[in-house]
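>>> My questions are about this predicted structure, shown below with the sequence.
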Amino acid sequence: MNLAPHTLMTSAANAVRRPRHLALATAWLAGRALMLWLLAHNGLAVLGGGRVAGEVWWLYHRWYGGLAHGVFPAHDPLWQYPPGAGPVLLSPALLPGLTYFQAFVALTLAADAAVTGALVRAGGRPGHSLCGAAVWVGGLPLLLHLPLARYDVQVTALAVLALLAWSRYPRVCGALAAAGALVKVWPALVLLGPARGRAARSAWTWAALTAAAVLALFAAVCRDPFSFLLQQGGRGVQIESFGGTLLGLATHAGWPGTVGYRYGAMEFTGPYVPAVAAASLAFTGVAFALLLLWRVRARNWTPATPYDAALSAVLLFTVTSRVISPQYMVWLVGLAAVCLTSRHTTQRPVAALIVAATAVSSVVYPVLYHEVVTSTWTGCALMLVRNGLLAAAAALSFIRLWRSTDGPPHLPPRLPGGPLASLLPLPARRLSGAHRSPSR
């Protein structure tokens, strides 16, 4: 029995994919089982002495009581999140048979599985790669049990799904990006990279409409949904930020600053801290200006450019932030994974740097966090390595993004037989070029 060539090729491709899918599924189950085991032993000193899971137990659950009655914690300085975070923190009510903590972890694992499935499906298409799914599956456990005790996996899921929907469903992309931005702001950056045209305008329009509709709903049915804006202005310099690394080193030169728990993070207080915070905001402005300049000058778009631009933008905003919490690495791993689903991406070395920085982050927190808090030489060295890797990733990412889109637009290659040959079926195109005399 004769089979068509494309049927044979499809069968062969499926045969190759099946072992890879099985390997990814096995790795996901093993990695998440390890993360759950670590979470169950969260009280060990080397795992943070209960601090990692404590945020869900005593903070999220506390907010849950007010949010369930439509009241945002306006007078709580630890509330730093846009109103979209409310539904995420209320979501454990969907699983009434479990405790709040158990339901939160179960829903986080469900979001993780959704991201994995989306990356596997995207990577299985022609011209794509399963490397992205492998980076997500293997990269998340590098943060130990932390991702299961924060809602950054859910936020990253919205950003990942938005990017993967872009090429086929720009309206869905815009709506998902807006939903993510209403939870933790940064997913709005995934809309930076789409090429100019009707599809990009559609994505931006749907993002604006979605955001406006949801914000109007919050304003109508909830109390103090925008209170987070008042708390953001008071934030200082977190010890894990670039500014915090400099201040930590300054303590060894006699700087008299101290570290205290403020606004949900360990922050420096003392002389020059406001100046360091202002410098961070200024650098964030410079990063935004560079991204706008790239957007104006970009001429060449590949299928991976929206992915690459999103990763570059989030990296730049991360390294210039006054706060670089360890869970921020979840965002970067997710975006790097999306980039690696495409064979056109320019961000492969950037993804390697992000994975390395993620591994160091788990040593910073929770394993040796006391060293970082007390600014010992070990703690300062860890922060120099982690933040140095992030700085290198951000610079390399933006340079590669700029170079990949610089210059005149690429035109598709001309097919043999003249411009009308592109309208012919593939065999006819081959015949149309077969009888052309060679050029002399």
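In hand now; what should we look at?
>>> hey, let's count contacts and neighbours off CA atoms from now on
Fine.
>>> I'd say Tyr261 and Glu267 touch.
Yes. In this structure Tyr261 lies within contact range of Glu267 using C-alpha atoms under 8 Å: 6.2 Å.
>>> out of these two, which sits in the busier spot?
Neighbour count, other C-alpha atoms under 10 Å: between Tyr261 and Glu267, Glu267 has more, with 23 against 11.
>>> Take this one as well and set it beside the first:
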Amino acid sequence: MNRLRVTPGPVLALTAIWLTTRALMLWLLVQGGARLLGGGSVSREVWRLYFHWYGVLGHGSFPVHDTLWQYPPGAGAVLLAPGLLPGLTYFEAFVVVTLAVDALTLAALLRAGTRPGRSLLGAALWTGGLPLLLHLPLARYDVQVTALAVLSLLASARSPRAGGVFGALGALVKVWPALVLLGMPRGRPTRTAWAWAGWAGVAGLALLAARFTHPLSFLREQGGRGVQIESLGGTALNLARHAGWPGRARYQYGAIEVVGPHVHAVATASLALTAVSFGLLVLWRVRARHWTEATPFDAALSAVLLFTVTSRVVSPQYMIWLIGLAAVCLTSRHTSQRPVAVLVLAASALSTLAFPMFYREVVTGTWAGCLLMLARNGVLTTAAVLSFVRLWRAARPPAGKTGPPTQPRSGFNRLPERALSLS
């Protein structure tokens, strides 16, 4: 089979843009004390909170009775990784590790995009989309989590086993990467990916439990979280303050949350909407009749979008997840999510305006802060609805065709024919 020859020009151009934008992000990190850059609040999480947890983990235990520790045990491995780099402070090493993982993600997207029939738009989205969040990605470990989700999706087409393992590792760090396996083709690819994900998850958890005490301590604190001010429910309550609602914003559980009457009802409604979203995704999978190579990518983005907009939290770093998944979608010319990717970029830019640039207005509930969050969450909600609608429509069989579901012709075609039968 003749392969299309890929010219090195676009790859070199994207590499140069990556180097330029990441240098700018580093400069912003150094200048992070400026008021418009958050007054140091962005980087504080690394040198104060992450470094504190690093010390606790170094003594062989996960944080216990710490209301801020709300992450699965795999997060401990990520937070310990900077300690492997000698001669650097913890903060410096953390940023170096994050940049290295960022570069690895770009390399994976470039490799996927230069294959025949694929596109470099995904690599371009990652390269240009992440700087929309200014220096925030360098001071959170969400780049590392997103990299595992990206690698899971890109690897799953050639090796469902590898895809399952990467997905499980991501879920051990932050739970959401488990959603990336939702769109695996039916039959053997799904069974293989999910089985390997299960075994990898159990093995990883066992290793962490053998090395550290209290590996499940995060569960106690996760359940106590309320409604964060950046969430859809938090935005609605913030707007209600202008209509006389007596609630207020308060720092708790590591975030600014809304407290006051009816907050519990809003939190319950968010959880109910998350359950409804999960039900819709299950219904899509049961009724889907047409798969392409892009279907697993599109399903992952749609699932994470739905779970994001119905969350009680919706922190700004969640946009890193969405940029990474949208980038994977754009590596395929068959994706249905191109308009959604544009909305993700718009929401990312609005998130930056909300935090760190004008976060004081958001917290105090001024009209400017409320309208800014309303715009960001409105774009995110539109993206989630549009994503699922396009995913649903793309699952219909081509016009004039009926019969059993169709499977992708590329990527998974390396498996035997019997492997693609319905489960």
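Here it is on my side, so go on. Computed from a predicted model, the values in this text were never measured in an experiment.
>>> now the alignment partner in structure 1 of Val309 of structure 2: how far from Arg386 of structure 1?
When structure 1 is aligned by TM-score structural alignment, the residue opposite Val309 of structure 2 is Val319. According to C-alpha to C-alpha, to the nearest Å, Val319 of structure 1 stands 11 Å off from Arg386 of structure 1.
>>> what does Gly174 of structure 1 align to in structure 2?
The equivalent of Gly174 of structure 1 in structure 2 is Gly164 (alignment by TM-score structural alignment).
>>> in what helix or strand does its match lie?
Counting by DSSP states H and E, the element that carries Gly164 of structure 2 is helix 160-173.
>>> average distance between that helix and structure 1?
In this overlay with structure 1, the average offset of helix 160-173 of structure 2 from its partner residues is 0.4 Å by mean C-alpha distance after the TM-score superposition for structure 1.
>>> one step back: enumerate every residue touching the match of Gly174 of structure 1.
When contacts are counted by C-alpha atoms under 8 Å, 6 or more residues apart in numbering, Gly164 of structure 2 touches Ser152, Ser156, Leu181, Thr192, Ala193, Trp194, Ala195, Trp196, Ala197, Gly198, Ala200.
>>> Please list all residues in contact with the first one.
Read it as Ser152 of structure 2. Ala162, Gly163, Gly164, Val165, Phe166, Gly167, Val180.
>>> Make sure it is indeed in a strand.
No. Ser152 of structure 2: not assigned to a strand; according to DSSP: H, G, I helix; E, B strand; the rest coil it is helix.
>>> What does it correspond to in structure 1?
In structure 1, the residue matched to Ser152 of structure 2 (TM-score structural alignment) is Ala162.
>>> same thing with the third one?
Pairing criterion TM-score structural alignment: the partner of Leu181 of structure 2 within structure 1 is identified as Leu191.
>>> cool, the fifth one as well?
Residue-level alignment of Ala193 of structure 2 against structure 1, with TM-score structural alignment as criterion, gives Ala203.
>>> Count residues in the vicinity of that match, would you?
Neighbours around Ala203 of structure 1, by other C-alpha under 10 Å: 25.
>>> Ser167 is in contact with that one, correct?
No. Contact between Ala203 of structure 1 and Ser167 fails when scored by C-alpha under 8 Å: they sit 10.6 Å apart.
>>> After whichever strand or helix holds Trp199 of structure 2, which helix or strand is next? Please name it.
Using DSSP H and E, Trp199 of structure 2 maps to helix 188-211. Using DSSP H and E, the next helix or strand after helix 188-211 of structure 2 towards the C-terminus is helix 218-222.
>>> after superposition, how close is that next one to structure 1?
Mean deviation for helix 218-222 of structure 2: 0.6 Å (mean C-alpha distance after the TM-score superposition for structure 1).
>>> Would you check the span in structure 1 matched by that helix?
The aligned range for helix 218-222 of structure 2 is 228-232, by TM-score structural alignment.
>>> My guess is Ala327 of structure 2 contacts Ala123. True?
Yes. At 6.4 Å, Ala327 of structure 2 counts as touching Ala123 under the criterion of C-alpha under 8 Å.
>>> Quickly list what's touching both of these two.
Common neighbours of Ala327 of structure 2 and Ala123 (criterion: C-alpha under 8 Å, 6+ apart): Leu109.
>>> could you measure Pro87 of structure 1 against Met266 of structure 1, distance?
27 Å.
>>> Compare the two and say which is more crowded by neighbours.
The residue with more neighbours, out of Pro87 of structure 1 and Met266, is Met266; 20 against 14, by other C-alpha under 10 Å.
>>> so what's the more buried one up against?
Contacts for Met266 of structure 1 (C-alpha under 8 Å, 6+ apart) come out as Gln238, Ile239, Val259, Gly260, Val373.
>>> what's the helix or strand for the aligned residue in structure 2 for the fourth one?
So the one you mean is Gly260 of structure 1. By TM-score structural alignment, Gly260 of structure 1 lines up with Arg250 in structure 2. Using DSSP H and E, Arg250 of structure 2 falls within strand 248-252.
>>> By how much does that strand deviate from structure 1 on average?
With mean C-alpha distance after the TM-score superposition for structure 1, strand 248-252 of structure 2 averages 0.8 Å from its match.
>>> By how much does the next helix or strand along the chain from that strand deviate from structure 1 on average?
Heading C-terminal from strand 248-252 of structure 2, the first helix or strand you meet, by DSSP H and E, is strand 255-259. Its aligned residues in structure 1 lie a mean 0.4 Å from strand 255-259 of structure 2 after superposition (mean C-alpha distance after the TM-score superposition for structure 1).
>>> what's downstream of strand 255-259 of structure 2, the next helix or strand?
Downstream of strand 255-259 of structure 2, the first helix or strand assigned by DSSP H and E is helix 263-287.
>>> Okay, helices next: where are they in the stretch 51-200 of structure 1?
Assigned by DSSP state H, counting those that start in this stretch, the stretch 51-200 of structure 1 shows helices spanning 51-54, 61-67, 85-90, 100-123, 131-139, 152-165, 170-184, 198-221.
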